[in-house]
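1. Build me a model:
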Amino acid sequence: MTTPISTNTNVITNYSAEDIERIINDFYSPTSQLSTEQRQQLNTILENLQYSKSAWDFPWKFLDISKSSSIQFFGAVALCNKISKHLSELDDNQIRELFHQL
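-> Prediction:
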């Protein structure tokens, strides 16, 4: 299944973890045939995903050692960004759970 590249990157809740992985792989692939415009769209999607509500969930799947270094890196950066800039989105129980997971 191909995820459409949308110019409305605010609608990012429709991306599954698999979709996000594909976007990361497409964006970072040295053999990618994407146009400059397509690469810019993917970059915008990836940037917005890092600050989305779903960034509390998908990064954990990407930190698995079986994932590529690009996937792991994106997961780690997304999680770091959420913790450093959006920790207030979580209640006390969620924060305790987060730090337990770390």
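
2. Please count neighbours and contacts with C-alpha atoms only from this point.
-> Noted.

3. in this structure, which spans are strands?
-> Counting by DSSP state E, the chain has no strands to list.

4. can you map out the helices along it?
-> Residue ranges of the helices in the chain, as given by DSSP state H, are 17-28, 36-50, 58-62, 69-86, 92-101.

5. Second input sequence below; structure requested for side-by-side comparison:
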Amino acid sequence: MKPTAVVRSGVVTTRRAGDFEWDEAKARVNLIKHGVTFEEALTAFADPLAIDAPDRYLPGRYVLIGNSARGRVLFVVYEERLNSIRLISARKSSPIQRRKYEEGLDAS
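-> Take a look at the predicted model:
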């Protein structure tokens, strides 16, 4: 899914794609650090076998393990906003997380 709008407020640039949003600077850092774009990360939400759960360490955040459009099993951290899902981080899943995904277990 291609981003559909860019919203600038002060020094923060937020990119929107459908019901998803993210901080553009955070997305660049995430790509450098983890090798995953937020555009790819949002495709994991379309995986019918994706598993998600509240983040057990950070109240208000959720984790999702799902297969991306590029065929990679990703671990995505996000927040639910009033009208959107805000992506926080995304990376390739660890071996343990991948096993949870393959076995259909709780993501947290």
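
6. Fetch the TM-score of the aligned pair.
-> Once superposed, the chains reach a TM-score of 0.28 (TM-score structural alignment, normalised by the length of structure 1), with 55 aligned residues with a CA RMSD of 4.3 Å.

7. circling back: most tightly packed of the helices of structure 1?
-> Most buried of the helices of structure 1, by mean neighbour count (mean count of other CA atoms under 10 Å): helix 58-62, with a mean of 19.

8. Strands of structure 2, residue ranges please.
-> So, for structure 2 - with DSSP E - the strands run 5-9, 12-17, 20-23, 51-54, 61-67, 73-80, 85-92.

9. possible to save those strands as CSV with distance to Val29 of structure 2 and mean neighbour count?
-> Formatted as CSV, the strands of structure 2 follow (distance: least, CA to CA, whole Å; neighbours: other CA atoms under 10 Å):
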stretch, distance to Val29 of structure 2, mean neighbour count
strand 5-9, 18, 11
strand 12-17, 14, 17
strand 20-23, 10, 22
strand 51-54, 24, 18
strand 61-67, 19, 25
strand 73-80, 15, 21
strand 85-92, 9, 21
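
10. out of the ones you listed, nearest to His34 of structure 2?
-> His34 of structure 2 sits nearest to strand 85-92 of all these, at 5.2 Å, using CA to CA.

11. And that closest one, what does it pack against?
-> Here strand 85-92 of structure 2 is seen to pack against strand 20-23, helix 24-34, helix 38-43, strand 73-80 when contacts are counted using 3 or more CA pairs under 8 Å, 6 or more residues apart in numbering; DSSP states H and E.
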